[in-house]
Structure formats: structure tokens, C-alpha cells
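[1] pasting the structure only:
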């Protein structure tokens, strides 16, 4: 993905972040038939709060943001050859604007939940 796409994703995430956020870690899974997104926000210390547990953010707004992000990345994902389509990606954004994106190609059809648990252990420690 190019910088423009990361900018679009950032703009969408900014609409569903609490004012005091320091860092956001976004997780996205994409398959031919759908998607699963989640994000975690660091507000203070080393603790991250899952998006749906943020009191000041509306659940409907989060779901709408997820749909918008899906519409941003789906055409790019579909343009990749089948063997080069990633199964999930992680987007880490700091309040200063510094970001990092990582892509993974693990087949998640067999045990997506176990993979997600390992992802959480890695990124949210």
C-alpha cells in the first residue's frame, strides 16, 4: 500500500479515537468473503483499551469506520495476485504521526482465533 492509503486509514481512525490517545494499533483480516477489524488505543501507561470498550466512542461510529477502511483497502487487496494477498495486517500509529504497517500471509482459515490471540500477545504486551 502507498502513503496515500495509509493517510486515508489514519483519517478514518482519527474519527474514532479518544482525545487523549497516544498510540493506536489496528488489526485487519481480509478474505474474499469479508473482513474482521479491531483496534486498541493506548491512552496512558502501557495499557491498551479495545475499541468497543472506549466509553467516549460510539459503537456505530466504529462499525462505520471499519466499513470505510474496508472500502479503502479492498480494491488494493483484490488487485494483488492470489498468492500475494496478505491475510492480515497491523497498522500502528503514534500521535506524532509516525506509523508502521506490517503484513502477514498466514492462512487463517483453520485457526484464526488462535492466531489473533498470539497477535494480541505480541502487540499489546
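    Done, it's in. Remember, it's a predicted structure, so these values are computed and weren't measured experimentally. Numbers count the residues shown, from 1 in each chain.

[2] switch to C-alpha atoms for all contacts and neighbour counts from now on
    Fine.

[3] quick one, what contacts the closest residue to residue 86 other than its chain neighbours?
    Nearest non-adjacent residue to residue 86, counting by CA to CA, 6 or more residues apart in numbering: residue 105, 4.5 Å away. Contact analysis of residue 105 by CA atoms under 8 Å, 6 or more residues apart in numbering lists 84-88.

[4] got another, please set it beside the one above:
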């Protein structure tokens, strides 16, 4: 994965961010090569809100499809494909990307993920 890809993902998300955002946490889960689950959370006033609080569900589906169109071709060329990618972006431009390569139970994993990234 490249910085150019992260920038393109951020540009897609930025369209939907409230002006007062402080931090974004983006989550992409690919349980198989043919399916994905994505979400993002926005920190405003020290509290995280789900993307579903900001965006109409139809627009979210289009947004995540557009992001998958960016990720999928790159991910397909990888020998060791990640299962989960988390990108955190702070308003000051600092960002971090984490990957999980193991197959996981999403429900159990997501509880741990929330406590790690949305605190």
C-alpha cells in the first residue's frame, strides 16, 4: 500500500467530514477477496461518531464502493494480503496505518478494535 493510495482514500472521506473534525479512524475488512466491510469514525469534541451519523446510507455504499475500487487492484497484487486495514488521520496531517493478516471473527475482533482505536 502506498501513501498515494492513503491520500486518495482520505480525499474520498474528506468530502463528508464535518468542519470541526479532529481525527478520523477508517476501517476496511476483507473477509474474502470478493467481499468487504468498511466504516469510519470521526472524532469531534473528544467523541467519536460513526460515518452513519453523517452520511445517507446510499451515499455511504457509493463511497465505500469507490474506495474499494482504489484498494482492490493493489491488494490483489499482494502476496501476503491483509484482512483488516486501519488508517488514522489527525487534522494536523499525522497519519498511521495498521494491518491485520490473520483470518478473524469480525464480531469478536471489532470489540477489541473499538477499544484500541476509539478511546
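    Sure thing, it's come through. Nothing here was measured: the structure is a model prediction, and the numbers come from that model.

[5] State the TM-score obtained for the two superposed chains.
    In this superposition the chains share a TM-score of 0.93, using TM-score structural alignment, normalised by the length of structure 2; 118 aligned residues with a CA RMSD of 1.1 Å.

[6] rewinding a little: apply the buried test to the contacts of residue 105 of structure 1 and list what passes.
    Neighbour counting with 16 or more other CA atoms under 10 Å marks 85-88 as buried within the contacts of residue 105 of structure 1.

[7] residues in structure 2 matched by the longest helix seen in structure 1, start to end?
    Of all the segments assigned as helix in structure 1 under DSSP state H, the longest by residue count is helix 59-78. Mapped onto structure 2 using TM-score structural alignment, helix 59-78 of structure 1 spans residues 57-76.

[8] how much does that stretch stray from structure 1?
    In this overlay with structure 1, the average offset of stretch 57-76 of structure 2 from its partner residues is 1.1 Å by mean CA distance after the TM-score superposition for structure 1.

[9] Counting neighbours, show which residues of that stretch come out buried.
    60, 63-64, 67-68, 71.

[10] export the buried ones among the contacts of residue 105 of structure 1 to a markdown table and tack on distance to residue 96 of structure 1 and secondary structure?
    What follows is these, written out as a markdown table (distance: CA to CA, whole Å; DSSP: H, G, I helix; E, B strand; the rest coil):
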| residue | distance to residue 96 of structure 1 | secondary structure |
| --- | --- | --- |
| 85 | 30 | coil |
| 86 | 27 | coil |
| 87 | 28 | coil |
| 88 | 25 | strand |
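
[11] Quick check: residue 113 of structure 2 is in a helix.
    Yes: checked against DSSP: H, G, I helix; E, B strand; the rest coil, residue 113 of structure 2 lies within a helix.

[12] Give me the neighbour count for the aligned residue in structure 1 for it.
    Structural alignment (TM-score structural alignment) places residue 113 of structure 2 against residue 119 in structure 1. For residue 119 of structure 1, the neighbour count with other CA atoms under 10 Å is 14.

[13] All set, thanks.
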